[in-house]
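Asker: have a look at this prediction, sequence included:
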Amino acid sequence: MKTTILFSLTLLFLSVTTVFSQTARIKGVVLDESFQPVENVSVSFEDKGATTDNSGFYSFVVPANKKITIVFSHITLKPVTLKVELKNNEDYEYNFVMKSNESQLGEVVVTAGNRKTVEGIITLEPAVIRKIPGANAGVENILKTLPGIVSNNDLSTQYGVRGGNYDENLVYVNEIEVYRPFLIRSGQQEGLSFTNTDMVQSVDFSAGGFQSKYGDRMSSVLDITYRIPRKFGAVMEASLLGGSLTVDAVSKNNKWTTITGVRYRDNSLFVNSQETETNFRPTFSDVQSYVTFTPNKRWQWSFLGNISQNKYNYQPLSRQTNFGTIDEPIALQVFYQGQEKDSYTTYFGALKSTFDVSDTFTLKFISSLYHTVEQEYFDIFAAYFLGEIDTNIGSETFGDVTFNRGIGTQLNHARNDLDALIFNAEVKGFHKFDEATLEWGTKFTREDIRDRLVEWEVIESLGYNINPENIIPVNDQPYNPYTGPLVPFQNIRATNFTTIDRLSGFVQWSKKSLWGSHEIWYNAGVRMHHWQISGQEIESNSGTVFSPRAQFAVKPNWDKDMVFRFATGLYHQPPFYRELRDFNGEVQSNVKAQQSFHFVVGNDYSFKMWDRPFKLISEAYYKDLTNVNTYTLDNVRIRYKATNDATAFAYGLDLRLNGEFVPGTESWFSFGYLRTEENQNNRGFIARPTDQRLKFGILFQDYVPNIPSLKLYLNLIYNTGLPGGAPSYADVYDYQQRLRNYARADVGFSYVLTENNHLRPEGHWLKKFQDVALGFEIFNLFNNQNAITNTWVRDVESKNQYGIPNYMTTRVFNIKLNARL
């Protein structure tokens, strides 16, 4: 490859000694009045110049800290003149439309780093999101390569951030909060992320220390904006994992626009690569539409709608897992009967209106309705055998089980139903002053949840029933006769009709100014959240919290382009329904809001290597948590204790170097260190379920020098093992072992058929497409055995208990076709 990963890592360490010139870069895409890319546009400044390629893209290095004039000219279109002054190492994007009857003059003066840099927000490019391979490709797949992100589940879109769990992350699409189903317990049941990547315009992510305008969660914010189309277009993808079709449409007067996407997903390719042989019939599908209406330049209406249906039919047949040591290899053989039938149907609709009262005052009205109907039904009987493996290489039975040392059975049953309706109504205001902004908002939410849980588990070993550990007298058969009651090992039965009313609001002030010759930016605000819990046979309860937050950033007047940031604040998480439900499925209305105090210090260092832009981003953080609602984590199912009986902390360091290691592409290398522990009832600090100590991630793009149409995309993650794999019934203080380290590499190859479209004659069939690519993907390239949990098997005779790892997907191959009109 043109630039190897090893070479790039070497240059990373050498970059600190490189001397950089006082230059900046301007880049962008030139379109015509039909919003088509314009090729061969001349971009010139004094005696320097560049030309746009067949996609209308240009890139041009200019002097920094100097006001210059750049001229864009074309043989058939009117020229465009741009006056610009950029800071040292600034990377500025200027996209525009060249007209046939009107010359244009613009002026841009870039001073401090952009708003997202000083706020500590990571911006992800939609083009990168669409190209990078992964078992669940999309926004969440890219997030998992970032430092501080905890995830070791191949088939899940869920993630934890800096010690938090999956429920502690805010997700917005067009400023509208979105939700995920409640009952999902396994990553392979999730199917599709809410976000349709083909509809995305921008993706912003904050891993902590975020502003008051964002809602009440303790860990992170994912803020996604869908694009508004400018012309008719379509995007299609088909692969062995499913397919999608997204269509853009615009009315003749340009006042109405719509994007509609249809997606289908089938995870059979991954599930059939796992140890358990199954009959697996999943169908994951959704339809999503984003409609805008702009009656005039001051007012815009938009509607976002989504219908999603996930049906998960699972019939396990058999499984064999080999574990143990070289000297004493052991195998678990399981033979199944029964099946699981789950269904998750969600309906989501949101209406948003944006009104520019004046040039300095904007009002927004947002309302949304989310409805989910979910059922989780299964009856699965498992007969298991613990056996010794023949290790004699010359034996005819080498690798087979030759002696069974333990026999048992297990029966799992569930009839769980949930119906939830969530309504939101919100008003937000934005005021702009000379160098400052004022933002405020108020929001009402009603959550109406109807939930029935009926699930139990019966376990026996060598014919003896195994009771829960808290049953007296203790069942220690066959050594002593047992005269106590025979009860299920686990038995949960609950019916909850719960209503939660919430009223929240925020106000914040942001200002940019000078501190001597240095540029500074600061933000201060406060949030309020009041909630009221009521329901049938539930004691009414309420609570109110206030969350002050602040950010400060400074860009010194140095030759080196650096921005320093500090953020702090109080972050509350008023309990959502799942956090109110204890291990027995009963709602505890007196659960308090969890509280986290954030301290974040960061630095962005922008520089150039090989005359291309790079940035080194570093952040150190500390979180002090009180009123902690402890939980257990099994795959992606979270079960809360609902007692607020713990304190906790999290601290760590995140580093990421990103830039154009290969010209015209973005890649990055990330490293994270995290430590998070909790103290339950003053029993001492132990690791939390998300205590992932070390994290390495690589996202890399390249192409073959002699075949530039052949692209390479690499997604590599290495995480040290998480605490876990303990039985759900166990005392976590007795089980502090960790799962094995997680390592996964996904690689994709894409041959772009439209790469040389400008050389093809008019009328060629590929001229109709902006992009056509044929791809080949290898998931889990090195075939690592990654474990998500442990299955615990008891042997009554030997009094031993074995934790057998549940391995994730093995190496899988996929082919796909992408086309864009």
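Answerer: Now that the structure is in, tell me what you want to look at.
Asker: from here on, just use CA atoms for contacts and neighbour counts.
Answerer: Will do.
Asker: so the most centrally placed residue in the chain: helix, strand or coil?
Answerer: For the chain, the residue nearest the mean C-alpha position is Glu140 (2.8 Å; CA atoms, centre = their mean). For Glu140, the assignment made with DSSP: H, G, I helix; E, B strand; the rest coil gives helix.
Asker: Thr292 versus Gly305, what's the distance?
Answerer: 12 Å (CA to CA, to the nearest Å).
Asker: between those two, who's got more neighbours?
Answerer: A direct count of neighbours by other CA atoms under 10 Å for Gly305 and Thr292 places Thr292 higher, at 21 against 18.
Asker: for the more buried one, which non-adjacent residue is closest in space?
Answerer: Nearest non-adjacent residue to Thr292, counting by CA to CA, 6 or more residues apart in numbering: Ser302, 4.2 Å away.
Asker: just the element for the residue nearest to Asn65 when sequence neighbours are not counted, please.
Answerer: Distances taken as CA to CA, 6+ apart put Lys87 closest to Asn65, at 5.3 Å, once the chain neighbours are dropped. Lys87 belongs to no helix or strand when elements are defined using DSSP states H and E.
Asker: count of neighbours near Lys87?
Answerer: So Lys87, with other CA under 10 Å, has 22 neighbours.
Asker: wait, it sits on Lys67?
Answerer: No: counting by CA atoms under 8 Å, Lys87 does not reach Lys67; the two are 10.3 Å apart.
Asker: where does the nearest residue to Thr362 once chain neighbours are set aside land in three-state SS?
Answerer: In space, and not counting its chain neighbours, Thr362 is closest to Asp356: 4.4 Å by CA to CA, 6+ apart. Classification of Asp356 using three-state DSSP returns strand.
Asker: measure how buried Val401 is and give me the count.
Answerer: Other residues within reach of Val401, judged by other CA under 10 Å, total 21.
Asker: how close does it get to Asn322?
Answerer: In this view, Val401 and Asn322 are 10 Å apart by CA to CA.
Asker: so what sits against both of the two?
Answerer: When CA atoms under 8 Å, 6 or more residues apart in numbering defines a contact, the residues bordering Val401 and Asn322 alike are Ala331.
Asker: this is the other structure I want to compare:
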Amino acid sequence: MRINYSNLCVLPLLLLVFSALDLSAKNSALISGIVVNETNDQPVELAIIRVAGTNVFAESDMEGEFELQVPANVDVNLVVTRLGYHTLEQNIGTLEPGEQRGMNIYIVPTDSDLEVIVRSGRIEEVTMVREQAEKLRFIPSVSGNFESLLSGIALGTYGGTGGELSSQYNVRGGNYDENLVYVNDFEIYRPQLISSSQQEGLSFPNIHLIRDVSFSSGGFQPRYGDKMSSVLDIRYRVPSEFKMGVEASLLGGGIHAEGSGFMGDHGQNRLRYLAGFRYKTTRYLLGTLDVTGEYAPDFYDFQAFLTWDFNPELQLGVIGNYNRSIYSFIPEERSTASGLIDFALQLSSVFEGSQEDDFENYMGGVSLTWLPERVENPLYLKLLASGFQSDENESTDILGFYRLAQIETDIGSEDLGEEIAILGTGTQHTYKRNFLTLRVLNLQHKGGIEFNKLGEESGDRSHFLEWGLGYKREFFDDWINEWERLDSAGYSLPYDGETTNLFEVLKSTNSQYSKRMEGFLQNTYTLYKPGRREWQFAGGLRFNYWDLNRELILSPRFSASLRPLDWDTDMSFRLSTGLYAQPPFYRELRRPDGSLNMDLKAQRSFHIVGGMTWDFGQKTGNRRKYRLITELYYKSLWNLVSYELDNVKISYSGENDARGYVMGLDARLNGEFVPGAESWINLSILRARERLDDVTHLRRELGEPEAKEVKDVPRPSDQLVNVSVFFQDYLPNNENFKMHLNLELGTGLPFGLRGNNRVYRNTYRFSPYHRVDIGFSYLLWDESRRKTNPNSLFRHTRRVWASLEVFNLMQVQNEASKTWIKTIFQTQYAIPNYLTSRRINLRVQVDI
């Protein structure tokens, strides 16, 4: 926010009009000018311009103009407020008696005109981290999905075993299903049958349409839904003029457009639109995997968001999305070596068959927002209706002939790298014919009203009361038929000497329809004492009822924050706590045998989160150079539905059979380590533990003959340390040439023996994940060069960037999962399935 002084807005002297007030005028001065929207330079009406600590205020008219009489010979602080805009505080110094000063006041909208969430406080929402999407567009990303960037911008967030190919993420010891995602208040759903990161296509959020994101890693407010880990709240841009962008790379490309225009006889009806099409293919990356063959992945996404202003108080919003992921694969052969310097294994395989997967998703939504123009007790009411459908098809029939051997590792041996012992040979036949249709209909009403008491001796006070009520109808119809046959040395496993047995079998047919009711009520109270402190308290209650298991859930939540204003340091403190529940969805209901547990209850958790934000360093405008955010947290978990994790596939037990806890520390430091280039460092330390009901967990220490009982075991998402670094720099004499480095480092996630992971649960660890991606970008063209180079090839564009990206710069072999080889003697060997190796990508971005 900024205030620019000028003489252009000084109004004519009004001495004749105010002659009756001559005595008071000798002790006062006059401020006049225009309140302007900083994002589009349009005047803002109904803004309140107030002298802090007094009841003296003025209101801007339809042209944004105002006049305010202020005391002379005293230091004057102005506070400018308007529903839907960030509050502006500015010291204008001392004015002489009778002085008239003109100024333009620029304020920044919190959200688009009527697409607005009313906020009562000046402190950033205590549980959220906010980022502008423009900062993220140059981060090197293999998946191309926005969620893959969250480990850098959000607290306690890290990628799962799917690695760089996946957009799935874990937050503070939870799994991917425990995360909420909203786009412009619409809840976003995703496919359910995806089992490997290679199948994942384009996620819903389109980074080229995003204005800003807010993320909470826990302790979030009642107005957000019923999940146990996190909330990702995305706001799309509010276009004010026509713009267009095109992107192309070796991994795909896309095009997006936006615009705005007034329509109707009086020009009061305004249409805004955002639209984007994306295409992605990963065949170039998948060519670096150990399994060679013909990869043919094709991923498409189209989405649009439109708003229509019927009048200044009423707005219609429409959102639509079509997404399709096609993954085709014909494997040929595989050769993978793993082990230590004294014992190494090599798995060699040849394959027959193919895999054909198709995931098709549709989403549409309509919103109607009413924001009446009223100075006292500002109010907003919003209605939302949305629908989601997913048609998913997995088709796999692959026969693999494998040979597992021990290889020579003695450097002095003539047979170095050669096979010295055959540990097993056989066949592995994997068959899948899985179909799922999922539909969700969501109806919701939400609203808010604000009550202000300004200029009181004790400070400015406000209550912001919010409420919401929602209804959901869910339907799924699945037909699952998958099995796996293992043959070792001519014998089918498990071997009983008489029959041919399948190693794993899952066959089921389910069709289920259910209804949910949910709602919330919360109040945010803010107390602001100019020059001293600012308090904010938010508390409320959320409820959820599901007719399938007839369970009513009540979730009280509370948060508090404090920002001292009389300290030399710019710091704020926050505390949040509450009960959180996660009612079952499709995957949690399904037992390993395919049957549904209709009595499955919601998973429950209790959060307590304490945090601090410290802005320090040189101040530019209203912002410090650096920001440090730290949070300590503890989560108690019960009624858990235990699960196994294989690549990105989450297989639930279908029972409330576990308890656990998570505790940890998160820290984030961001700022301009190089002037004009934002960078950040994220550090997360956590401990996530669980205990299965009626199970005595054991652990065998290395060198100990007997196993020992342990009170808890690692959860599948237990990652002790995770570090994420994004650093930007540019050439000292040429800021158009930039470097973007992205580093991910994390300790290994736990896993256990396949088919026997209960007593000795999650006793092993994957290798630590570490990866460096680097990009180099050069600004080929900027519209400021049109005068000096009017005949340029790019003269009709605003900017043109060219980038060279190197993925997995250090060529590290990170693990996605394990292939289990079982011999006839029941010995199991875990062979790693590695993620992608080094690749170079070329990317061009054109802004029109």
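Answerer: Arrived safely, thanks for sending. Computed from a predicted structure; not experimentally measured.
Asker: how alike are these chains, TM-score-wise?
Answerer: Scored against TM-score structural alignment, normalised by the length of the first structure, the superposed chains reach a TM-score of 0.83; 721 aligned residues with a CA RMSD of 3.0 Å.
Asker: for the aligned partner of the residue nearest to the centre of the first structure in the second structure, which non-adjacent residue is closest in space?
Answerer: When the second structure is aligned by TM-score structural alignment, Glu140 of the first structure is paired with Glu147. Counting by CA to CA, 6+ apart, Ser167 is the residue found nearest to Glu147 of the second structure once chain neighbours are left out, at 5.3 Å.
Asker: just checking, next helix/strand downstream of the helix or strand where Asn603 of the first structure lies?
Answerer: Per DSSP H and E: Asn603 of the first structure is located in strand 594-609. Past strand 594-609 of the first structure, further along toward the C-terminus, the next helix or strand under DSSP H and E is strand 612-628.
Asker: list the buried ones in the longest strand anywhere in the first structure?
Answerer: Assignment by DSSP state E gives strand 401-432 as the longest strand of the first structure. Buried residues in strand 401-432 of the first structure, counting neighbours by 16 or more other CA atoms under 10 Å, are found at 401, 404, 406-431.
Asker: returning to that earlier point: correct me if wrong: the match of Glu140 of the first structure contacts Gln168.
Answerer: Yes: judged on CA under 8 Å, Glu147 of the second structure makes contact with Gln168 at a distance of 7.0 Å.
Asker: okay, and the common contacts of these two?
Answerer: Taking CA under 8 Å, 6+ apart as the contact rule, Glu147 of the second structure and Gln168 have no neighbour in common.
Asker: please enumerate the strands of the stretch 651-800 of the first structure.
Answerer: Using DSSP state E, counting those that start in this stretch, the strands of the stretch 651-800 of the first structure run over residues 667-680, 685-687, 694-704, 707-719, 742-752, 771-779, 787-795, 800-807.
Asker: the stretch 451-600 of the second structure now?
Answerer: Under DSSP E, counting those that start in this stretch, the stretch 451-600 of the second structure gives strands at 460-488, 491-493, 504-529, 533-546, 551-564, 570-582.
Asker: and these as a markdown table, adding mean neighbour count and distance to Met598 of the second structure?
Answerer: Written out in a markdown table, the entries for the strands of the stretch 451-600 of the second structure read as follows (neighbours: other CA atoms under 10 Å; distance: least, CA to CA, whole Å):
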| stretch | mean neighbour count | distance to Met598 of the second structure |
| --- | --- | --- |
| strand 460-488 | 19 | 14 |
| strand 491-493 | 21 | 33 |
| strand 504-529 | 18 | 10 |
| strand 533-546 | 21 | 11 |
| strand 551-564 | 20 | 11 |
| strand 570-582 | 22 | 15 |
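Asker: identify the residue spatially nearest to the corresponding residue of the first structure for Leu745 of the second structure, adjacent ones excluded.
Answerer: Superposed on the first structure with TM-score structural alignment, Leu745 of the second structure falls opposite Tyr718. Once flanking residues are discounted, Tyr718 of the first structure sits nearest to Ala743: 4.4 Å by CA to CA, 6+ apart.
Asker: from start to finish, how long is stretch 750-766 of the first structure in a straight line?
Answerer: First residue to last in stretch 750-766 of the first structure (CA to CA) measures 16 Å.
Asker: identify each buried residue in it, please.
Answerer: Using 16+ other CA under 10 Å as the test for burial, stretch 750-766 of the first structure gives Ser750, Tyr751, Val752, Leu753, Thr754, Glu755, Asn757, Leu766.
Asker: which other helices and strands contact the strand holding Asn603 of the first structure?
Answerer: Applying 3 or more CA pairs under 8 Å, 6 or more residues apart in numbering; DSSP states H and E, one finds that strand 594-609 of the first structure contacts strand 561-573, strand 612-628.
Asker: export the ones you listed to TSV and tack on distance to Leu781 of the first structure?
Answerer: Output for these, formatted as TSV (distance: least, CA to CA, whole Å):
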stretch	distance to Leu781 of the first structure
strand 561-573	38
strand 612-628	28
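Asker: which among these is found nearest to Asn136 of the first structure?
Answerer: Ranking those by proximity to Asn136 of the first structure (CA to CA) places strand 612-628 first, at 26.3 Å.
Asker: packing partners of the closest one?
Answerer: strand 594-609, strand 646-659.
Asker: to Phe381 of the first structure, which of those lies closest?
Answerer: strand 646-659 (37.1 Å).
Asker: mean per-residue distance, that closest one to the second structure?
Answerer: Compared with the second structure after fitting, strand 646-659 of the first structure deviates on average by 0.6 Å (mean CA distance after the TM-score superposition for the first structure).
Asker: return the distance of the aligned residue in the second structure for Phe564 of the first structure relative to Asp342 of the second structure.
Answerer: Aligning on TM-score structural alignment places Phe564 of the first structure opposite Phe573 in the second structure. Using CA to CA, one gets 53 Å for the distance from Phe573 of the second structure to Asp342 of the second structure.
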